[in-house]
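> Whatever this is, show me its structure:
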Amino acid sequence: MPELAVSLSPTSCQTYRRHRTRGWGACVWIGSGLITVASERPTDTPTGADLPAGDVAAFEAVIGVHFDDPALLHAALTHPSFANEHPEDPAPTNERLEFLGDAILGAIVAEELYARFPQVQEGRLTEWRSALVCGPTLSRVAVDVLDLGPWLRLGRGEEQTGGREREGNLERAYEAIVGAVYLDRGLATAGEFVRRTLGDEFEALARDPGVLNPKGTLQQIAQEHLGRPEYRLVGQSGPEHDREFTVEVYLQGEALGRGQAGTKQEAEKNAARQALPKVRARLRELGDAPAGIEQPGAGEHGTAGGTAVPGSGS
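Sure, this is the predicted structure:
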């Protein structure tokens, strides 16, 4: 791999702008810092893999990106379990592409939030970025927007234990695809891919910032008339190192939402997120639907889309 030039200087963002539309540079987040990574196109990416042309074309249609090197797509979809069972296969696992895609994704989401919400302060933007690139969000996009599950290349054991629906596998595959798009088509195309596939998430955030804190929002709007939400763990699956939890949220004894995730807390958030539209509809029927969710002190963080920002607790 060519040597990377890494700069932490104040000119980093200018360098990012210069590389954004051409070349193979990026401005990426490592921890809490924004760094510039400028390099030539990597030369250690897989080439020459035996890929069925029909499958490649079909998957390119799914993600909306044409690849010069389709072997990158092959790698992005290859789970380590598949590589372990098929050492003869030329494609590497998607772990390195996931590493790269995670950094590229963070930079793209940060820039999009910065542009969309000019009045929102850094602390709130950081919270939103974390929520947009977290496992539950990316796995939801992987399923709802791209339907990635059927495309994953899994080992037999992973397949038999529900690997195609596992949040971690879907999240990592999405990030690996971002990395593959970046390597093959450059940062501008990677940005287009992320903005398109995360478009509904950005729009939902603009309409109601509470979607990023669904548990707090659900409790706030429901407790006065419908009571306090109750979360019940109804299932768990997967190996010990990669568990998936299923949680249902109840109001007045009725299950209104169901969520799955790699942790109980995230599963509860997903259940609350699913329940929110039903609760709002019920409150409208009662003639008591809140126009916006206001929270004391929200003004210090700014607002988005004219809606006050609720707190970010879980």
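
> Could you use CA atoms for every contact and neighbour count after this?
Will do.

> Check which element follows the helix or strand encompassing Gly259 along the chain.
Taking DSSP states H and E as the definition, Gly259 sits inside strand 254-261. Counting by DSSP H and E, the next helix or strand C-terminal to strand 254-261 is helix 264-285.

> other SSEs contacting that following helix?
In terms of contacts (3 or more C-alpha pairs under 8 Å, 6 or more residues apart in numbering; DSSP states H and E), helix 264-285 is packed against helix 214-222, strand 244-251, strand 254-261.

> Could you list every helix and strand that the longest one packs against?
In other words, helix 214-222. helix 264-285.

> what residues does the helix it packs on touch?
136, 211, 213-215, 218, 221-222, 231, 233, 245-249, 256-261, 289, 314 (C-alpha atoms under 8 Å, 6 or more residues apart in numbering).

> Same check on stretch 149-167?
Contacts for stretch 149-167 (C-alpha under 8 Å, 6+ apart): 77-85, 135-136, 139, 142-143, 169-170, 173, 237-239, 244, 260-262.

> How about Val247, nearest residue that isn't a chain neighbour?
Using C-alpha to C-alpha, 6 or more residues apart in numbering and skipping residues adjacent in sequence, the residue nearest Val247 is Leu233, 4.4 Å away.

> thought the one you found was touching Glu244?
No. At 11.0 Å, Leu233 does not count as touching Glu244 under the criterion of C-alpha atoms under 8 Å.

> For the two, indicate the residue with more neighbours.
Glu244 (22 against 16; other C-alpha atoms under 10 Å).

> my read: that one touches Gln260, true?
Yes. Contact between Glu244 and Gln260 holds when scored by C-alpha under 8 Å: they sit 6.6 Å apart.

> what's near enough to touch the nearest residue to Ala255 once chain neighbours are set aside?
Nearest in space to Ala255, with sequence neighbours left out and distances taken as C-alpha to C-alpha, 6+ apart, is Val249 at 5.6 Å. Going by C-alpha under 8 Å, 6+ apart, Val249 touches 229-232, 255-258, 268, 271-272, 275.

> Is it possible to get those out as TSV so that each row also shows neighbour count and distance to Val37?
Below are those laid out as TSV (neighbours: other C-alpha atoms under 10 Å; distance: C-alpha to C-alpha, whole Å):
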residue	neighbour count	distance to Val37
Pro229	21	46
Glu230	15	46
Tyr231	21	44
Arg232	16	45
Ala255	16	48
Leu256	20	46
Gly257	23	42
Arg258	23	41
Glu268	28	37
Ala271	27	38
Ala272	30	39
Ala275	24	42
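
> Can you pick out the most distant pair from those?
Arg232 and Ala275 (13.6 Å; C-alpha to C-alpha).

> can you give me the helices for the chain?
Along the chain, counting by DSSP state H, helices occupy 12-20, 53-63, 71-76, 80-85, 95-116, 122-132, 135-144, 156-160, 167-185, 187-197, 199-207, 214-222, 264-285.

> Please generate a structure for the following sequence too, so the two can be compared:
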Amino acid sequence: MEHEGSLSELEALIGYTFQDIKHLETAITHKSFVNEKMVGRYMSYERYEFLGDAILEFIVSKYLFENYQTMPEGDLSKLRSSLVCEFTLSKISRDLRFGEFARFSKGERQTGGANRDSILCDMFESVLGAIYLDGGMECATAYVERFLLQDIEHKQRFHDAKSKLQEYVQKHKINLQYELLAEEGPDHNKQFTVRVVLDGKEMARKVAHSKKTAEQYAAFETLELLHQPTGKR
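Okay, here's the model as predicted:
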């Protein structure tokens, strides 16, 4: 099976119906699938991702410029970076189940391509490029606003969680440890369990598809427990 879900189901998840479904097919086709099939009619998502990356930066920049009118340029850049980073975009793509619908070679899927943050991040942008080509800037903007430009402050706090927790423990002279408790599952679907320990006390325990992501979740939850705003010093 090339992908596990139907394209109409994916359209429903992203809230957009394509006039030309080939745009969506291309946006979820990994280069490994193209190389495996060796048929000229297939194209990978890479060119769509290139286009989507530029469109995403424009849409987010315009939104922040219009809605944060007193924020200095440097802070606008930091906020934009927290929104368009790999971690944030891959999380959205994972929630939308892009990895399930994507077309991979058998080997790429078996080795975890469908769960890889870098690929999922690229697919958020390639789908954006596909929507733009199919429906124009208004539809592309609606996609970004629906999935990315909601609860911006929460996304920023989450993005900054590890650095803010580090600042907190340094200020209060607390010993911070991230402990890897378990690494389970096959190579293509690893699950990492990580906990945050402050001065010997467990504060949070989280499970994710990568050690880095589990640490990020645990740091964020720890800051919430400490009632420490992660967006402020």
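
> tm score of chain vs chain?
With the length set by TM-score structural alignment, normalised by the length of the second structure, the two chains reach a TM-score of 0.82; 225 aligned residues with a C-alpha RMSD of 3.2 Å.

> Return the members of the contacts of stretch 149-167 of the first structure classed as buried.
When those are checked for burial by 16 or more other C-alpha atoms under 10 Å, the buried set is 77-83, 135-136, 139, 142-143, 169-170, 173, 238, 244, 260-262.

> How much space separates the residue nearest to Val247 of the first structure from Glu268 of the first structure?
9 Å (C-alpha to C-alpha, to the nearest Å).

> Now for these two: what residues contact both?
Common contact partners of Leu233 of the first structure and Glu268 (C-alpha under 8 Å, 6+ apart): 247-248.

> For the spatially most central residue of the first structure, list the residues it contacts.
The centroid of the first structure falls nearest to Leu138 when counting by C-alpha atoms, centre = their mean (2.5 Å). By C-alpha under 8 Å, 6+ apart, the residues touching Leu138 of the first structure are 132, 170-171, 174.

> Out of the residues you listed, who's the most crowded?
Tyr174 (30 neighbours).

> Now do the same for it: its match in the second structure.
The alignment partner of Tyr174 of the first structure in the second structure, by TM-score structural alignment, is Phe124.

> roughly how far apart are the residue nearest to its match when sequence neighbours are not counted and Ala102 of the second structure?
Distance criterion C-alpha to C-alpha, 6+ apart; nearest residue to Phe124 of the second structure, sequence neighbours excluded, is Ser93 at 5.9 Å. Here Ser93 of the second structure is placed at a distance of 11 Å from Ala102 of the second structure (C-alpha to C-alpha).

> Same check on Thr29 of the second structure?
For Thr29 of the second structure, the distance to Ala102 of the second structure - C-alpha to C-alpha - is 6 Å.

> Over to Thr230 of the second structure?
Taken as C-alpha to C-alpha, the span from Thr230 of the second structure to Ala102 of the second structure is 34 Å.

> again with Glu86 of the second structure
To Ala102 of the second structure, Glu86 of the second structure is 18 Å away according to C-alpha to C-alpha.

> Quick one: residues contacting the equivalent of Leu165 of the second structure over in the first structure.
Aligning on TM-score structural alignment places Leu165 of the second structure opposite Leu218 in the first structure. Under the criterion of C-alpha under 8 Å, 6+ apart, the contact list for Leu218 of the first structure reads 229, 272-273, 275-276, 279.

> dump the residue contacts of Val207 of the second structure.
Contacts of Val207 of the second structure by C-alpha under 8 Å, 6+ apart are 191-194, 214.

> mind redoing it with 6 Å?
When contacts are counted by C-alpha atoms under 6 Å, 6 or more residues apart in numbering, Val207 of the second structure touches 192-193, 214.

> what's the answer for Leu170 of the first structure, then?
139, 142 are the contacts of Leu170 of the first structure under C-alpha under 6 Å, 6+ apart.

> go again using 10 Å as the cut-off
By C-alpha atoms under 10 Å, 6 or more residues apart in numbering, Leu170 of the first structure lies in contact with 77, 135-136, 138-143, 147-149, 152, 163-164, 176.

> which among these gets closest to Thr189 of the first structure?
Of all the contacts of Leu170 of the first structure, the one sitting nearest Thr189 of the first structure is Ala176; the distance, using C-alpha to C-alpha, is 14.6 Å.

> Compute the number of surrounding residues for the nearest residue to that closest one once chain neighbours are set aside.
Among residues not flanking Ala176 of the first structure along the chain, Glu98 sits closest, at 3.9 Å (C-alpha to C-alpha, 6+ apart). For Glu98 of the first structure, the count of nearby residues is 22 (other C-alpha under 10 Å).

> Okay, the aligned residue in the second structure for Glu98 of the first structure and Glu145 of the second structure: tell me how far apart.
In the second structure, Glu98 of the first structure lines up with Glu49, judged by TM-score structural alignment. Glu49 of the second structure sits 18 Å away from Glu145 of the second structure when distances are taken as C-alpha to C-alpha.

> Is there a neighbour count for Lys269 of the first structure? I'd like the number.
28.

> same thing with Arg116 of the first structure?
The burial count for Arg116 of the first structure: 14, using other C-alpha under 10 Å.

> got a list of what Val247 of the first structure touches?
Here Val247 of the first structure is in contact with 231-236, 257-261, 264-272 (C-alpha under 10 Å, 6+ apart).

> at 8 Å what do you get?
231-235, 258-260, 264, 267-268, 271.

> can you check Glu46 of the second structure too?
Shown in contact with Glu46 of the second structure (C-alpha under 8 Å, 6+ apart): 30-31, 126.

> got CSV for these, with distance to Arg109 of the second structure too?
Output for those, formatted as CSV (distance: C-alpha to C-alpha, whole Å):
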residue, distance to Arg109 of the second structure
His30, 10
Lys31, 12
Ser126, 19
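
> which one among the residues you listed gets closest to Asn67 of the second structure?
When the contacts of Glu46 of the second structure are compared against Asn67 of the second structure (criterion: C-alpha to C-alpha), the nearest one is Ser126, at 25.8 Å.

> residues near the closest one, how many?
28.

> That one reaches Ala27, doesn't it?
Yes. Assessed by C-alpha under 8 Å, Ser126 of the second structure is found in contact with Ala27 at 5.0 Å.

> joint contacts of those two?
45, 48-49.

> Pick the one among the residues you listed closest to Gly135 of the second structure.
Tyr48 (14.0 Å).

> what's next to stretch 224-242 of the first structure, contact-wise?
161-162, 168, 218-219, 222-223, 243-252, 262, 264, 268.

> could you redo the last one with a cut-off of 7 Å?
With contact meaning C-alpha atoms under 7 Å, 6 or more residues apart in numbering, stretch 224-242 of the first structure is reached by 161, 219, 222, 243-252, 262, 268.

> of the residues you listed, closest to Ser12 of the first structure?
Using C-alpha to C-alpha, Gly262 is the member of the contacts of stretch 224-242 of the first structure that lies nearest Ser12 of the first structure, at 35.2 Å.
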